[in-house]
Every structure is written in C-alpha cells, then in structure tokens.
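Peer 1: sequence-free structure coming up:
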C-alpha cells in the first residue's frame, strides 16, 4: 500500500491520460459509444458527446492542482452516471469492434467501474503532497 501512496501523483497522471483519451474517442467514434446508451435514455449521440466532453474536462482538471479536487469529484460522479451503459452492454450483450464478445468479459467490466470510482475518490481526499489541491 505504501508503494501505491508513493506513486499517487503518477497514478493521477495515468488516470487523467486514460480519461482524456477515452473522452477524445467519444468524438472520434461516437456511434460505437451510442450503442451502449440504454434505449430508455433520449438522444444517445448527444449523451456520448456530453460525457466525452466531461471526461476530457475532468482529465485535464486532474492535472491542474487548484481544480484537481473538484475534477476528481466530477469524474467520480461521471463514472457513476455512465455505469448504466456498462450494465446495458453486459445485459444485452452488445458487441463492439475490437472488444471481446463474451458474457464473461462484459460482466468483468462491471467491477472495473468500481475501481474507477475508487480511483477518482482517492483524489477527493486530502493529501500530504502539496501537489494536490
């Protein structure tokens, strides 16, 4: 655990880079993400663009100490709000290009969302490191 604490800032950069990358993908290949939006929600393409925008914004915010705390709360909230799309993918076995199409893989993605939520939550907590807001 101490090793993870020592690498908190490196892990912040990794999370930010991954979130920014996925956010950009929302604009590059939006139709793939739109397939994951539950049918009960209106305007799936708009929701994809909105979530992509906030992923990019949150990722950038994690890298800026004065706003990193707020960005972490924003990402945590976003990860909770996009969870229904992950459930929809697993329940309806939605196949995406270059993603393994197996019920096991789709179900295994669900707990990973909890990892992302916990990872973002970690940056909402006060830090001894002056780099964090």
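Peer 2: Ah, there it is. Keep in mind the model is a prediction, meaning the values are calculated, not measured.
Peer 1: contacts and neighbour counts: CA atoms only from here.
Peer 2: OK.
Peer 1: for this structure, which segments count as helices?
Peer 2: With helices called from DSSP state H, the chain shows them at 2-6, 8-28, 30-34, 44-62, 65-81, 83-91, 103-122.
Peer 1: ranking the ones you listed by burial, who's on top?
Peer 2: Mean neighbour counts were compared across these using mean count of other C-alpha atoms under 10 Å; the top stretch is helix 44-62, at a mean of 21.
Peer 1: show me what that one is packed up against.
Peer 2: helix 8-28, helix 30-34, helix 65-81 (3 or more C-alpha pairs under 8 Å, 6 or more residues apart in numbering; DSSP states H and E).
Peer 1: and those as TSV, adding distance to residue 126?
Peer 2: Formatted as TSV, these follow (distance: least, C-alpha to C-alpha, whole Å):
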stretch	distance to residue 126
helix 8-28	12
helix 30-34	34
helix 65-81	9
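Peer 1: and those: which comes nearest residue 46?
Peer 2: Closest approach to residue 46 among the helices and strands packed on helix 44-62 (C-alpha to C-alpha): helix 30-34, 8.7 Å.
Peer 1: and the comparison structure, right after this:
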C-alpha cells in the first residue's frame, strides 16, 4: 500500500523516534541485553532462545532503518512493524505468566503486567506515525 497521506511534523518526529528506538532495541538484542531478551521467549517456541533473540534483533534493526529511511513504503512498513509488535506480544505475556525477571526493572509481577499495556501503544504509534492508519482509512472512502 503506497502512501497517499502527508504526515505531519509531529508524526514524523514520532516516526523517527520509533525508528531509532527499534534500531537501539535490535542492537541491544544482539549485544548487552541478549540474555534478558531470552527471558521473553516462551518455552513452547521450538527454536533456541538465543536464535529467536538474534533473529528478532535483526528484524528490529531492519524495520527501524526502513521506517527511518524508505519514504515510499513508509505506510507498508508501518503495518509490518505493527504486525511485528503483535507477533512478539506472546513473549511478553509468557514473561509475565512465568514470572521471569529481565532488564532490572521487570522484577515483579506488577512491572511485567504494566509492560503488557504498552504493546497496544507501540502498535498505534507505528500505524499513526507512519501514516498507515490514515492511508487505510482513506482507501475505505
């Protein structure tokens, strides 16, 4: 879906912030937070936890860079990023249900529960800042 929507300065600022956050998070998957991210990989995933963390880190870096740099497909990448956030959500739920600590701050059931409410925010942020949601709405008119 090609973008027919002009995004505002505010949307662009938030898109850039999200893209930078994704690149940073992806880099941290591959380096200093690698063990902590393994706590989010549910036990039922049939791959090594380290492989899942490495692959998701690479995907995060790629999505972040594309969101930052590839203007023509920005709305499409907004959808891909929101789908990515949906796909990793079971890991956040598993971390909460299994009571696994991570990142120093996720050391209680309350902190892990509160974190779950940020995933819909990330999904909305990706769709809004990329113009994906508005493009979809315009296509329905």
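Peer 2: Good, I have the coordinates. Keep in mind the model is a prediction, meaning the values are calculated, not measured.
Peer 1: overall similarity of the pair, as a TM-score.
Peer 2: The TM-score (TM-score structural alignment, normalised by the length of structure 1) is 0.84; 123 aligned residues with a C-alpha RMSD of 1.6 Å.
Peer 1: how about residue 7 of structure 1, what's its match in structure 2?
Peer 2: For residue 7 of structure 1, the aligned position in structure 2 is occupied by residue 10, per TM-score structural alignment.
Peer 1: count the neighbours of that match for me.
Peer 2: Here the number of neighbours of residue 10 of structure 2 (other C-alpha atoms under 10 Å) works out to 10.
Peer 1: follow-up on the earlier one: so which of the helices of structure 1 comes closest to residue 97 of structure 1?
Peer 2: helix 30-34 (8.2 Å).
Peer 1: which residues of structure 2 does that closest one align to?
Peer 2: Under TM-score structural alignment, helix 30-34 of structure 1 corresponds to residues 34-38 of structure 2.
Peer 1: go on, stretch 104-121 of structure 1?
Peer 2: The aligned range for stretch 104-121 of structure 1 in structure 2 is 110-127, by TM-score structural alignment.
Peer 1: what is the end-to-end distance of that stretch?
Peer 2: Using C-alpha to C-alpha, to the nearest Å, one end of stretch 110-127 of structure 2 lies 28 Å from the other.
Peer 1: what comes into contact with it?
Peer 2: By C-alpha atoms under 8 Å, 6 or more residues apart in numbering, the residues outside stretch 110-127 of structure 2 that reach it are 14-15, 18, 75, 78-79, 81-83, 85-86, 89, 92-93, 95-96, 99, 105-106, 132-133.
Peer 1: likewise stretch 78-93 of structure 1?
Peer 2: 36-38, 51, 54-55, 94-95, 101-103, 106-107, 109-110, 113, 116-117.
Peer 1: go with 10 Å
Peer 2: Contact with stretch 78-93 of structure 1 is made by 33-39, 47-48, 51, 54-55, 58, 72-75, 94-96, 101-111, 113-118, 120, as judged by C-alpha atoms under 10 Å, 6 or more residues apart in numbering.
Peer 1: so how far is the match of helix 30-34 of structure 1 off the chain centroid?
Peer 2: The chain centroid and the centroid of stretch 34-38 of structure 2 are separated by 16 Å, computed with C-alpha atoms, centre = their mean, to the nearest Å.
Peer 1: average gap between it and structure 1?
Peer 2: Here the mean offset of stretch 34-38 of structure 2 against structure 1 after fitting is 1.7 Å, by mean C-alpha distance after the TM-score superposition for structure 1.
Peer 1: so who does residue 82 of structure 2 touch?
Peer 2: 76, 119, 120, 122, 123, 124, 125, 126, 127, 132.
Peer 1: look up how far residue 8 of structure 2 lies from it.
Peer 2: 20 Å.
Peer 1: so residue 63 of structure 1 sits against residue 16, correct?
Peer 2: Yes - taking contacts as C-alpha atoms under 10 Å, residue 63 of structure 1 lies within contact range of residue 16: 6.9 Å.
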